[in-house]
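>>> Mind folding the following:
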Amino acid sequence: MIVYDVVTKGFVLFSIQTNSFNQFAGLYSNPNAIGLQLSVSLPMLIGLMFFKKGSKASTNYLYYFLLIFSLIVLLLTNSRASIGAVFVSISYILFKLKRRYFKYFFIGIVVSALAFFLIPILNDFIALYLRVDRVFENTRFYIWTMSIDIIKSHYIFGVGPEQFATKIYANLPVMLGSFEEFQIWWAKSGTSHNFFLYRFTETGILGFFSALYLFYTFFKISSMVEKLTKFKEPRYYILSVSISSIGAGLLGRAFLESTGLITNGWITRDLPFWIAFMILIHLY
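The predicted structure is shown next:
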């Protein structure tokens, strides 16, 4: 686990190497995998906390412990896409269930942002944590450029499932032997780091529309379930809002990552979302 790495390697977890943060992932080789799991489990946990009326104090403490622990692990993954997804999910839940808390949450975010900008030490730390210096010099931009070039040549049927890697060097936008080329080669596992580009690149225009239709179907069902349960079944309403927030978070994440929804050969990444979606369909 990530926390095990922190304990054994020390809190120098965020040590700087090649001008960026190290990312530890425990038993996973990719910290984004854990971030993705937390993008689904954290909204469900927060939704569960709204069920806790009349619960024992020990149960409430357990919820708070799990919430704090999960948030710490999420921050330690240093996965910006997953952190953004959880932020969107929390905002959605609070807006739907506790509008007053949403206002406090929003004010807290604004105040924190101002503090980070105005206090040099905090500014430097957050910039380092978010790897701001790499925002415009990111491997994703090269991969997106390659994906768009591939789409221009294969926009009808795409290049085929798991064939993205075979087209990389025909559309490489950097010099061979460079650090960027090594990073692109390392990240070549059939992913465009964007769910919509990923579907378009590998399965053509039908794949792109299927990606759009997935979210259209999800939010259509979720909105109908919320309307059906809001006044009749309060607990089901909370559950439907929690699942809807997962979809909202993963929609935002889909612009930065391609896994977690419909991924070739990585069912363990997609399963949490589809389990939540099946629960939503059952409520429908």
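
>>> only C-alpha atoms for contact and neighbour calcs from this point on.
OK.

>>> Please verify my assumption that residue 4 contacts residue 25.
No. Checked against Cα atoms under 8 Å, the pair residue 4 and residue 25 is beyond contact range at 9.6 Å.

>>> Of the two, which one has the most company?
Ranked by neighbour count (other Cα atoms under 10 Å), residue 4 and residue 25 place residue 25 first, with 22 against 13.

>>> and the gap between the more buried one and residue 38?
Here residue 25 is placed at a distance of 13 Å from residue 38 (Cα to Cα, to the nearest Å).

>>> what's the answer for residue 172, then?
33 Å.

>>> If you count surrounding residues, which of these two has more?
Counted by other Cα under 10 Å, residue 172 and residue 38 do not tie: residue 38 has more neighbours, with 22 against 16.

>>> For the more buried one, give me its contacts.
70, 74, 82, 86 (Cα atoms under 8 Å, 6 or more residues apart in numbering).

>>> And for residue 189?
Counting by Cα under 8 Å, 6+ apart, residue 189 has contacts 162, 164-165.

>>> Please generate a structure for the following sequence too, so the two can be compared:
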Amino acid sequence: MNINTNRSFSFLIKFFLFMWIAFIPMKTSVYQISFIGILGVFFTYLFLHKKILILKSIFIEHKNIVFSFGIILISMTISNSLSTVTTIDSWSAEFHYVFRYFFIFVILIFFHKESIISKKFVLFTVLFSLSFQGIDGISQALFEYDFIKHNVSSINDGLSGATFNRNTFGFFMSIGVSVCTGLLFYNQRYKLTYINIYILSILLFIFLFNLLFSYSRASWLFYGVFFLILCFAEYKKISKKHFLIFLVIAILIALVFFYYDNLFFRLGQLFKMEDSGRIPIWKDVIDLIKQNYIFGYGLMSYASIASQPILSVHNSILEILLFVGLFGFISFALLLYFILREIIQIRNHFYLALFFAFLVITQFDNSIIKSITTLSSLSIFAFFIFAKNNTIEST
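Have a look, this model is predicted:
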């Protein structure tokens, strides 16, 4: 295969991957088309370069992840087959688990192993996508509509940017501020230049502003968990300079909360642990789980069996138990165990903080069964954890 052909494959996979990541928050047709493009480039490259052995080596190297994921699929298939309320959406959700989220993880690992993409490129694309949304959120705060999709909202109502609701927008802004915090904290490890630090600092404040005014309490919790775990894990590395920066930012945030009544009200709701209607949903789900706790009711079944017109469970543990039962729950727990074990083995506290932040937010929002935004984000996060070498500065 000549050099020009290799360059063409490199350009195409980077282009489609860039577009796919950029449009994850908005879930538009561009997201779907670019994913099909990624699959097309992958299978064409695999066929023309005869790289089946490389693919096989990836499955062997990550056999624990492949095994646990396979068990999850078996549990989904059993639950969907045994359920009396299974619909086409149930099988569609399982199909996407394989051909969208697992495949994207494998494809990222594959092209990273082939030195076609690097962690730097994926990180840049993620930050570009989040920055695009963040700037759009600023536009919405100033003009009460975003410049991408013209969603109407304001600081008083809660910013949603070009996403479909403020919780989703807050979710991505919490990822953005967490990533910027981690990169700035480990700036020497990642060999950041002064320009890198300057840009990331600006982005951090943009993401933080949007995060606050999304009014998404679950997203606030995401960043809170990330920050606390990172500080606890790296307390020996926290200098007076770090402490001073944290203090100044904390004072600024406190002033913003006191100035904006809506923010202060939402904060009060968080501390009072107001559930926003989730507790009645959880009680209903628990009652349903008790009746069919081994294999559950199949994917996407809650709307058919709920005692109230609610589509989402708002809790990943209950969602798994409801859909795929105890067997499926054990399968998911096994997958989480292998991921957490890998993070501990590579001693990456940045990833550890993100892991628990993702785990916590899915107890209140962001379905891990059907949410395109959540599952796509987790696929990318898994790539960073398992791609060797496990440092962002490496390719």
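
>>> quick one: TM-score?
Here the TM-score for the pair of chains, by TM-score structural alignment, normalised by the length of the first structure, is 0.71; 237 aligned residues with a Cα RMSD of 3.3 Å.

>>> Quick check: which element contains residue 183 of the second structure?
helix 166-185 (DSSP states H and E).

>>> mean shift of that helix relative to the first structure?
In the superposition with the first structure, the average deviation recorded for helix 166-185 of the second structure is 2.5 Å (mean Cα distance after the TM-score superposition for the first structure).

>>> Please tell me how far residue 264 of the first structure sits from residue 108 of the first structure.
Residue 264 of the first structure is 40 Å from residue 108 of the first structure, by Cα to Cα.

>>> Do you have the helices of the stretch 101-250 of the second structure handy? List them.
103-113, 119-143, 166-185, 194-213, 217-233, 240-259 (DSSP state H, counting those that start in this stretch).

>>> Which one of the ones you listed lies nearest to residue 280 of the second structure?
helix 217-233 (17.9 Å; Cα to Cα).

>>> now the closest one: how far from the chain's centre is it?
15 Å (Cα atoms, centre = their mean, to the nearest Å).

>>> Would you check the span in the first structure matched by that helix?
Matched against the first structure by TM-score structural alignment, helix 217-233 of the second structure falls on residues 80-96.

>>> And that stretch against the second structure, how far off on average?
Counting by mean Cα distance after the TM-score superposition for the first structure, stretch 80-96 of the first structure comes out at 1.6 Å.

>>> Secondary structure element holding residue 250 of the first structure?
Here residue 250 of the first structure is assigned to helix 234-253, by DSSP H and E.

>>> Beyond that helix, next helix or strand please.
Toward the C-terminus from helix 234-253 of the first structure - assigned by DSSP H and E - lies helix 267-283.

>>> buried set for that following helix?
For helix 267-283 of the first structure, a neighbour-count test (16 or more other Cα atoms under 10 Å) marks 269-270, 272-273, 276-277, 280, 283 as buried.

>>> now, which of these sits nearest residue 20 of the first structure?
The closest of those, once distances to residue 20 of the first structure are taken by Cα to Cα, is residue 269, at 25.7 Å.

>>> Name the nearest residue to the residue mapped onto that closest one from the second structure, sequence neighbours excluded.
Under the alignment (TM-score structural alignment), residue 269 of the first structure maps onto residue 374 of the second structure. Excluding the flanking residues, the one nearest residue 374 of the second structure by Cα to Cα, 6 or more residues apart in numbering is residue 366, at 6.0 Å.

>>> Return the residues in contact with the one you found.
Here residue 366 of the second structure is in contact with 168, 314, 374 (Cα under 8 Å, 6+ apart).

>>> Relative to residue 168 of the second structure, how far out is the last one?
Distance of residue 374 of the second structure to residue 168 of the second structure, given as Cα to Cα: 9 Å.

>>> And for the second one?
Using Cα to Cα, residue 314 of the second structure is found at 13 Å from residue 168 of the second structure.

>>> Those two - which one has more neighbours?
residue 168 (23 against 20).

>>> you'd agree the more buried one is up against residue 160?
Yes. Counting by Cα under 8 Å, residue 160 is a contact partner of residue 168 of the second structure at 7.5 Å.

>>> residues in contact with residue 39 of the first structure?
82-83, 85-86, 246, 249-250 are the contacts of residue 39 of the first structure under Cα under 8 Å, 6+ apart.

>>> For those residues, which two are the farthest from each other?
83 and 246 (12.4 Å).

>>> Who has more neighbours out of the two?
Neighbour count, other Cα under 10 Å: between residue 83 of the first structure and residue 246, residue 246 has more, with 27 against 21.

>>> What lines up with that one in the second structure?
Per TM-score structural alignment, residue 246 of the first structure is aligned with residue 354.

>>> show me the contacts for its match.
So residue 354 of the second structure contacts 178, 226 (Cα under 8 Å, 6+ apart).

>>> Counting residues, what is the longest helix that the second structure contains?
helix 316-346 (DSSP state H).

>>> Where in the first structure does it align, residue-wise?
Counting by TM-score structural alignment, helix 316-346 of the second structure sits on residues 195-225 of the first structure.

>>> how much does the host helix or strand of residue 113 of the first structure deviate in direction from helix 80-97?
Here residue 113 of the first structure is covered by helix 99-118, with elements defined by DSSP H and E. Angle, helix 99-118 of the first structure to helix 80-97, by axes from the mean of the first three to the mean of the last three Cα atoms, to 10 degrees: 150 degrees.

>>> still on that earlier bit, now the match of residue 269 of the first structure: how far from residue 320 of the second structure?
15 Å.

>>> swap in residue 103 of the second structure?
Distance from residue 103 of the second structure to residue 320 of the second structure, by Cα to Cα: 21 Å.

>>> okay, the two: which has more neighbours?
More neighbours surround residue 320 than the other of residue 103 of the second structure and residue 320, with 27 against 17 (other Cα under 10 Å).

>>> I figured that one was touching residue 328, is that so?
Yes. Using Cα under 8 Å, residue 320 of the second structure is in contact with residue 328, at 6.7 Å.
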